[in-house]
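sequence? don't have it. structure:
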């Protein structure tokens, strides 16, 4: 730090990993050390860490990492209120949306930082669980094994047969490197305070020339905007010295086929290989192979029975879940166009009324990614439901939390995308009005119980259903099957037909396209803890969740009935016939 300050440079310390409860307990001394040496700022992702710094009364300037996936004005305003001075925006935001954010949040004084060059993930930051869940190396903890760089082929979701596609190779998720060197005026005029160059895991001899050409470009534009032209020699040298091919990413348009290095020719290193996911079979249940994974000291002796909640994708599934014994239903929000159509206001009102008649709570989800369009639609929906409000709202990010605190009625529930891994993060969100917080699916059973134990905040865990491996800001189906993006006139190949990506190990990852032309890529196997759900019921979680929005109604009813019986009846034992029937109706294999 002294070396930097002697040369008039600023130094920021990255703490942008999510912390488990155990890790958070060990970090106080390090935070105090940082407060003593006073770096120019620390960069955080974990809301629990933000809360901990304030609790300790430390004098640290706080920036928020791109891993928090910030993309709307209400989130920026909330962070500013908690003392954050700068936010590194999501890499998926177009420059026109950055300019809008700058205008809407100017009064807060918060600064915006934006990536202009380097390695770029194809998934929303903070929303990629593929490496963490399948390989045990979480991107939210800085250990990503880059499953986006695996080889894949597009397949029919029903038959598994290969589908002809426009890509020129199998690396269809391997995003090229970002380069905005020829667009410095647009970057500056968007209101960005700091340009960020990705340089980690890059040698100094590669990073230094890139920093130099951007420094020259920014200075030249500041000196004479009207006479500015980018230096063609600087651009040529940058292109010649590139690792991967270069793209402008999402700065001006949706990710296109040419934004991805699908041939793999310039991919510098493949960090991992696809693996076949372990299947849970009945012999595992009989032999108790996994019992030790679900035994921890924090299990309560006399727990109250947890609520069983179900997130559904259509009205038929909502009714099936209610009939089978669900305590709460989540509806609305983002839906898969391969399986359903967006919830209409009439359907939402009908479901709320049906829930009240049956004594089942009904919560409405907001879309999983909220730019200005989605925020406006949420405001309109709240007003339209004023006479028949739901029991509450399922919220994916802090912008949605801010919006519903101001305009919504009912309980506020934090969804899995908030990436809560510790009690401090849950209590931060409780301070923002949440009464229930879903814990990250990347946590083990032991880690989840540690996060929930002793907390004043009610917590929820995922026990069954689809797990989102990656969330993408563009449509893979349109790109691969139609050579289109949502910016084009798209023939909508996603409607009514299922697609998947099959990796090199043979696992099929279902592609779920939504009404906003974004995609969710599922992990190959669904989570199923049915044989061990009594341990979850005894661990003190307030709610157990079944993610059923990609499941058919008849399967939803079967799953809810089995979990209802297992939770309520201590003597319940799943026999082989029951297990095989469950597996036969499941749309995807089952796993832990």
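It's in. Since the model is a prediction, treat every value here as computed from it, not as a measurement. Numbering: from 1, shown residues only.

going forward, measure contacts and count neighbours with C-alpha atoms only.
Will do.

Leaving aside the residues adjacent along the chain, what's closest to residue 551?
Leaving aside its sequence neighbours, residue 551 sits nearest to residue 587 (Cα to Cα, 6 or more residues apart in numbering; 6.6 Å).

Look at residue 219 and say how many residues are nearby.
12 (other Cα atoms under 10 Å).

all strands of the stretch 51-200 of the chain, in order?
62-64, 84-88, 111-118, 152-156, 177-179, 194-197 (DSSP state E, counting those that start in this stretch).

right, so those: which one is the most enclosed?
The highest average neighbour count among those, using mean count of other Cα atoms under 10 Å, belongs to strand 62-64 at a mean of 27.

quick one: contacts of that strand?
Counting by Cα atoms under 8 Å, 6 or more residues apart in numbering, the neighbours of strand 62-64 from elsewhere in the structure are 41, 42, 43, 44, 45, 83, 84, 85, 86, 87, 88.

Just list the residues touching the fourth one, thanks.
Translated: residue 44. Taking Cα under 8 Å, 6+ apart as the test, what residue 44 contacts is 14, 15, 16, 17, 50, 62, 63, 64, 65.

Just want to check the distance between the fourth one and residue 138.
Right, residue 17. 9 Å (Cα to Cα, to the nearest Å).

A further structure is provided below for comparison with the first:
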């Protein structure tokens, strides 16, 4: 690859006009910014650009030979769709060089309205495999901001196989959770990180404890801020970025002041130009490094660029944290004043209401089948010390079932190169061994593409698709999916809009334990001096939890891929309110963290309640609610305590 000035793009953030000017004058090839609505930085009223300023910004950047990208990269709820149509019409008139998107609804509207603006996928779409790119190219996507968990070696192969233009974060604030897979702020505060309003629970103080005994395990650790990832800084690794095939070098920081932007952009501009002019003679300019380091907000890390992060990449002591957006709070119990006032979903019910259950073991699958589950989800991630699902396990469940329930094969939420390779082999084995499964559940566009290509089974969408509106449901239906699972971050009012408007059947989780974040970091390993899986692999099977300052205990589960799943302190329970939830494709129980006996008991209670509703009888029984309270965690309402997930208009 012969390099020239156009070989790479230096992409600068702008939250104000002064910051935009600073980026342009300092040598950015492109700038990105957001309007007053529909973007991932919605907290600060003085930031972002109104419609007239957007038009002015495009004119200004183009006069200086700089491209301008507009972020439209948050989840959209149904009440916001009319305003989104108006906004897209306006953007089509003023013609930015691209828009960055997360929600499938935007792709639907772009196609429907004939919008001619190039489209890039935001990092929030969590694009991390080549099969997803194949699907996105069908919608005219020209660039992807790849997931933060992708190493440069993986990225290089990814770029080579897909030919897609790649944008990669090179400097700034990083999330510890996988992009789009953190719902902690949305569920606890009604302010979703997927909608630009994150209150950053990852920056809280936590103790690492033994979940079963409560023993504090990290008394000798470096500090309490275990999820506080340091800021990305790839200044010393510009050659590796360029040679890996990264085209756009993205600086994060739309809330940063103009002098901060000017310093960073000019420093990177000089270093990139020096490498392009003389690659073999390049070395980091130490004056440039000193400027970045002495003016840093947090300390620096390279996160996943060269492999998995470790303890050196976490700001454990919290001393360099520039701002704490929130404090730990007790999660909501049955604070149901708003939910009780809500109008019931107005959609007809079938004679038999479908109950689905996700389980963790063969024993649990058999238990929920015996207690009336209509759909059983098996497979996908397994949390140690349970073993991953084998072909033999699937065959055993199918044989035991004898056609009583539908057996749906679940797949991992994250499918990097390893998982995609395993899925290809697994889907082929499903067909060759004639395992009589009834369908497949997928969590991203890549596994959807594989499932449709390698099997002839019905495919449905799991919660990782962040289904937030009826247009996203339409997108899924058009791509051959038979059912979609609603986002956990929807309020009842917002869920009602989707269920009443969608032609795609909508599944809703009504009970169970669920993850607030999914992390590709080894959280116990970064905090515990005795954690060494090579010397004592049993440390992987110990049950850990994070204890926050409000006294809430968040179970920590490690799957077979080494990913850490952080759970909410309370399990979701909608048992007292089932009569409001009409017209659902399925009522789902998340029993993946339940023992077989308890999973069967919960299934029986919900089966009885749904059957009573269908028969016009009382569904709620106080004794059954007391039984449900005997699970591993307290129960709560999650986001259904709020009127709505705070919007982005």
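That came through, no problem. Worth saying up front: this structure is predicted, and the values here are computed from it rather than measured.

Out of the contacts of residue 44 of structure 1, the closest to residue 148 of structure 1 would be?
Nearest to residue 148 of structure 1 out of those is residue 17 (Cα to Cα; 19.5 Å).

The aligned partner of the closest one in structure 2: what's its closest spatial neighbour, skipping adjacent residues?
Under the alignment (TM-score structural alignment), residue 17 of structure 1 maps onto residue 74 of structure 2. Counting by Cα to Cα, 6+ apart, residue 195 is the residue found nearest to residue 74 of structure 2 once chain neighbours are left out, at 4.6 Å.

Can you find the partner of that neighbour in structure 1?
Using TM-score structural alignment, residue 195 of structure 2 sits opposite residue 141 in structure 1.

can you give me the helices for the stretch 51-200 of structure 1?
Ranges of helices in the stretch 51-200 of structure 1, per DSSP state H, counting those that start in this stretch, are 73-81, 95-105, 130-135, 184-189.

Near the residue nearest to residue 74 of structure 2, how many other residues are there?
What residue 195 of structure 2 shows, counting by other Cα under 10 Å, is a neighbour count of 25.

Wait, it touches residue 71, no?
No - with contact defined as Cα atoms under 8 Å, residue 195 of structure 2 does not count as touching residue 71 (12.0 Å).

Checking the equivalent of residue 33 of structure 1 over in structure 2 next. Helix, strand or coil?
Using TM-score structural alignment as the criterion, residue 33 of structure 1 maps onto residue 90 of structure 2. Secondary structure state of residue 90 of structure 2, per DSSP: H, G, I helix; E, B strand; the rest coil, is helix.

now residue 90 of structure 2: how far from residue 116 of structure 2?
12 Å.

check contacts around residue 61 of structure 2.
24, 67, 68 are the contacts of residue 61 of structure 2 under Cα under 8 Å, 6+ apart.

Helices - which of these land there?
Counted as lying in helices by DSSP state H, out of the contacts of residue 61 of structure 2, are residue 24.

Which of the contacts of residue 61 of structure 2 are conserved in structure 1?
With both residues aligned by TM-score structural alignment, their matches' Cα atoms under 8 Å, the contacts of these that structure 1 also has are 67, 68.

can you list the contacts of residue 61 of structure 2 in CSV and add neighbour count?
Below are those laid out as CSV (neighbours: other Cα atoms under 10 Å):
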residue, neighbour count
24, 25
67, 22
68, 26
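
got the buried residues for stretch 235-251 of structure 2?
For stretch 235-251 of structure 2, the buried set under the neighbour-count rule, 16 or more other Cα atoms under 10 Å, comprises 235-236, 238-239, 241-242, 244-251.

which residues are contacting the longest helix anywhere in structure 1?
Counting by DSSP H, the longest helix found in structure 1 is helix 204-223. Applying Cα under 8 Å, 6+ apart, the external contacts of helix 204-223 of structure 1 come out as 181, 184, 185, 197, 199, 228, 230, 231, 234, 238, 241.

which bit of structure 2 covers that helix?
Using TM-score structural alignment, helix 204-223 of structure 1 pairs with 258-277 in structure 2.

Following superposition onto structure 1, what is the mean distance for the matching stretch?
Mean deviation of stretch 258-277 of structure 2 relative to structure 1 after superposition (mean Cα distance after the TM-score superposition for structure 1): 1.2 Å.

tell me the secondary structure for the most far-flung residue of structure 1 relative to its centre?
Computed with Cα atoms, centre = their mean, the residue of structure 1 farthest from its C-alpha average is residue 227, at 42.4 Å. When classified by three-state DSSP, residue 227 of structure 1 comes out as coil.

residues contacting it?
Residue 227 of structure 1 touches nothing, counting by Cα under 8 Å, 6+ apart.

ditto for residue 566 of structure 2
Counting by Cα under 8 Å, 6+ apart, residue 566 of structure 2 makes contact with 515, 516, 517, 518, 519, 554, 555, 556, 557.

Just tell me what the fifth one corresponds to in structure 1.
The reference is to residue 519 of structure 2. So, by TM-score structural alignment, residue 519 of structure 2 is matched to residue 472.

Likewise for the last one?
Residue correspondence, TM-score structural alignment: residue 557 of structure 2 in this structure matches residue 512 in structure 1.

Correct me if wrong: its match contacts residue 340.
No - counting by Cα under 8 Å, residue 512 of structure 1 stays clear of residue 340, with 10.6 Å between them.
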